[in-house]
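J.: From the sequence below, what's the structure:
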Amino acid sequence: MNVAPASAQAGNYPDRPIKLIVSAAPGGTTDLTARMIAEPLGRALGQSVVVDNKPGGAGTIAAQLVTRSEADGYTLLLQYSGYQVITPLITPNLSWDPIKDFAPVANVLSAPQVLVVRSDLPYKTLKELVAADKKEPGKLNYASSGVGSLQQVSTELLNQMAGTKFTHIPYNGTGPAMKDLLGGSVDMTMTTPPPLLPQIAAGKLRPLAMTGKSRLPSLPDVPTAAEAGFPDLLVSSWFAMYAPAGTPPEVVNKLTKEIEAIMKTPEFRKKAESLGAEAQYMGPAELGDFTKQELKRWDTVVKAANISVQ
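T.: The predicted structure follows:
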């Protein structure tokens, strides 16, 4: 466990810029979340919060960098839930622990998954899609951003609930997956709204259901999974901030209070909504408990689907 220097425990935090390590490349929802919170957080703290993208290794490069940093509040992690709670379940001999190596700070955004098919396919509802697969099991396939991605485990959860056998086609990222989906090589995907909304608006993809508790303002005509007949298909990607384990509680508390205040502003909430996401604050204790619950939930799905990275 990292030990914080005495200076971090004094009342002068922060007295220099803070580095916010992001586990994904620029342009995705993880990066957008980091940039949404970094600028106003920097203003509130009186020091710049510098976004530093460190993609790779399904979140491991960023996680390792943060866990090996001083526990002084000057190096933080903006992490995607798929990396924080699924990578540890499917990766043998992982060099970091999602619970022991981190001090939870705050959840910033949560976004449901949206299940879409190519618009040239005949399916208008999720029940029609499920019925088609049951008629010819495994003929329909789905794209994901990689083995163990939330896109994969969400669709495998649907397979388990519906008794379907949608075939997994993994890609190296959402971009290549979307390219082949739009090009007709694959039939469907389930992912967060940002990369889907322009293609839905252009009529290239047809949304069948979304996995939140309520409909999205940006997609008001798309039913929830519960409305579509699958009430237990509740899945959200979440994007949360962590500090290295051992970061002083007073530093964590200062960060989380400022983040909570920022997230309550109309400006922040409007930005979140434009992404098809929700400004869903969780403080350190709640985020810590939620992380453990998510690990337990997805462990069951991962084992049933036999998902692993060798």
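
J.: C-alpha from now on. contacts and neighbour counts both.
T.: Fine.

J.: List the residues that contact residue 41.
T.: With CA atoms under 8 Å, 6 or more residues apart in numbering as the criterion, the residues that contact residue 41 are 49, 258, 259, 262.

J.: are any of these buried, and which?
T.: 49, 259, 262 (16 or more other CA atoms under 10 Å).

J.: The second one touches residue 109, doesn't it?
T.: What that stands for is residue 259. No. Residue 259 lies out of contact with residue 109 (CA atoms under 8 Å); the separation is 11.3 Å.

J.: thinking residue 83 is in contact with residue 56, fair?
T.: No. Look at residue 83 against residue 56 with CA under 8 Å: they stay out of range, at 10.4 Å.

J.: which residue ends up closest to the midpoint of this protein in space?
T.: The centroid of the chain falls nearest to residue 237 when counting by CA atoms, centre = their mean (3.4 Å).

J.: Against which helices or strands is the strand or helix carrying residue 156 packed?
T.: Element membership of residue 156, judged by DSSP states H and E, is helix 150-162. In terms of contacts (3 or more CA pairs under 8 Å, 6 or more residues apart in numbering; DSSP states H and E), helix 150-162 is packed against strand 141-144, strand 188-191, helix 284-305.

J.: Tell me which of those is the most buried.
T.: Mean neighbours per residue, mean count of other CA atoms under 10 Å, is largest over those for strand 188-191, with a mean of 28.

J.: Before we compare anything, build this one as well:
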Amino acid sequence: MFTGKISFISKLGLGAALAMAALSTYAAPPTTVVVAFPPGGPADTLARVVAKQLESSLGSSVIVENKPGGNGAIAANFVKRAAPDGHTLFLSSAGAISINPTLYPHLTYNPEKDFAPISTLVSTPEVLVVPATSKVKSVKEFLDLAKSKKEGVTLSSSGIGSMPHMAISLLRIATKANILHVPYKGAAPAIRDTVAGQVGGFFGDISGLLPFIQDHKLTAIGIADSKRSPKLPDVPTFDELGFKNVYASNWYGIFAPAGTPKQTIDALNKAMQVAMASEDARKYAETSGVEASVISPDAFAKLIQQDTKKWGALIKAEHITVNE
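T.: Coordinates of the predicted model:
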């Protein structure tokens, strides 16, 4: 019963036959997902959930590599130089793509020219929280306090030009309140000092704040979205409270280097759809309060254009600058 196989080897040569067998089982090159945030945070967790699911779709290992810094610029510059073969991907929030182009006059990458959008993965509203020990328990009380204090109130963010910073600016414009922005180098130290009562409050992604809210270390008082969060059903939107245009919803999405073939982008988009429909991704979205949102590459490109215009106008109106 081995006649056919022996005949095949004798004709081809044993060495060549073994080489072909090796090639048939040779794994595809690994795919690296470069994350613009440090390990342990919501974006890193999302990346690892997606990476695990992608391994089945892509038929190869998927590695998560963290390159935080520069509001996403370090990771962006690394990915833009990668080969456009679909094996190096960039997981970023709106900051590096839609905010940085206006914020940094000498940005070392061009989001429109250097990257090919694949899809959003999740969206997450910005939530205003105050220390659990604070006497403030509502947006009205927060604004009343701002009016009563000559120096106003402080609100921290994860950094200049971050989505929380955008939310603070929108709130200040809508309410005319005396709010002093206190930027930190990342969400973790800002949350830590807010819990300790060193600042009056903090604006941040719901995914990073939910554990502190559930542990009663922070109190959520307002959501910068068009609808309430199922995880925080008792917390009103600013629109409900009569403050219009306080919409600051962050997204996390996947990109490839510019020049990646369209068929590769389309295949990766389908892989993202499968990944975000998985049970692990569903549990991640449910527990972290984010909303899974996979869209087409064209729809993602349009969203980026809209956000770039919106946040660019706000940055210019507020004269927001950074030291480069």
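
J.: Got a TM-score for the pair?
T.: In this superposition the chains share a TM-score of 0.91, using TM-score structural alignment, normalised by the length of structure 1; 297 aligned residues with a CA RMSD of 1.6 Å.

J.: sorry, back to before: can you list the buried ones among the contacts of residue 41 of structure 1 in a markdown table and add distance to residue 169 of structure 1?
T.: Output for those, formatted as a markdown table (distance: CA to CA, whole Å):
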| residue | distance to residue 169 of structure 1 |
| --- | --- |
| 49 | 38 |
| 259 | 38 |
| 262 | 39 |
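
J.: Among these, which are located in helices?
T.: 259, 262 (DSSP state H).

J.: of the buried ones among the contacts of residue 41 of structure 1, closest to residue 251 of structure 1?
T.: residue 259 (12.5 Å; CA to CA).

J.: Quick one: residues contacting that closest one.
T.: 37, 41, 106, 108.

J.: now those in JSON lines, with secondary structure?
T.: As requested, the contacts of residue 259 of structure 1 are exported to JSON lines (DSSP: H, G, I helix; E, B strand; the rest coil):
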{"residue": "37", "secondary structure": "helix"}
{"residue": "41", "secondary structure": "helix"}
{"residue": "106", "secondary structure": "strand"}
{"residue": "108", "secondary structure": "strand"}
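
J.: Neighbour-wise, give me the winner out of these.
T.: Counting neighbours by other CA atoms under 10 Å, residue 106 comes out on top of the contacts of residue 259 of structure 1 with 28 neighbours.

J.: Can you tell me what that one aligns to in structure 2?
T.: In structure 2, the residue paired with residue 106 of structure 1 according to TM-score structural alignment is residue 119.

J.: and the gap between that match and residue 88 of structure 2?
T.: Distance from residue 119 of structure 2 to residue 88 of structure 2, counting by CA to CA, to the nearest Å: 15 Å.

J.: again with residue 320 of structure 2
T.: For residue 320 of structure 2, the distance to residue 88 of structure 2 - CA to CA - is 32 Å.

J.: What of residue 252 of structure 2?
T.: Taking CA to CA, one finds residue 252 of structure 2 at 17 Å from residue 88 of structure 2.

J.: wait, isn't residue 75 of structure 1 in contact with residue 69?
T.: Yes. Using CA under 8 Å, residue 75 of structure 1 is in contact with residue 69, at 6.7 Å.

J.: what do the two both touch?
T.: By the contact definition CA under 8 Å, 6+ apart, residue 75 of structure 1 and residue 69 are jointly contacted by residue 244.

J.: Please compare the two by neighbour count and tell me which comes out ahead.
T.: residue 75 (22 against 18).

J.: In structure 2, what residue corresponds to that one?
T.: In structure 2, residue 75 of structure 1 lands on residue 88 (TM-score structural alignment).

J.: so stretch 84-96 of structure 1 corresponds to what in structure 2?
T.: Under TM-score structural alignment, the match for stretch 84-96 of structure 1 is residues 97-109.

J.: any chance you could map the helices in the stretch 201-310 of structure 1?
T.: With helices called from DSSP state H, counting those that start in this stretch, the stretch 201-310 of structure 1 shows them at 249-263, 266-274, 284-305.

J.: Using CSV, please lay out those helices together with distance to residue 206 of structure 1.
T.: Listed next are the helices of the stretch 201-310 of structure 1 as CSV, based on distance: least, CA to CA, whole Å:
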stretch, distance to residue 206 of structure 1
helix 249-263, 31
helix 266-274, 19
helix 284-305, 26
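
J.: Which among the ones you listed is found nearest to residue 227 of structure 1?
T.: helix 266-274 (21.3 Å).

J.: Please identify the helix or strand for residue 76 of structure 1.
T.: Going by DSSP H and E, residue 76 of structure 1 is in strand 75-80.
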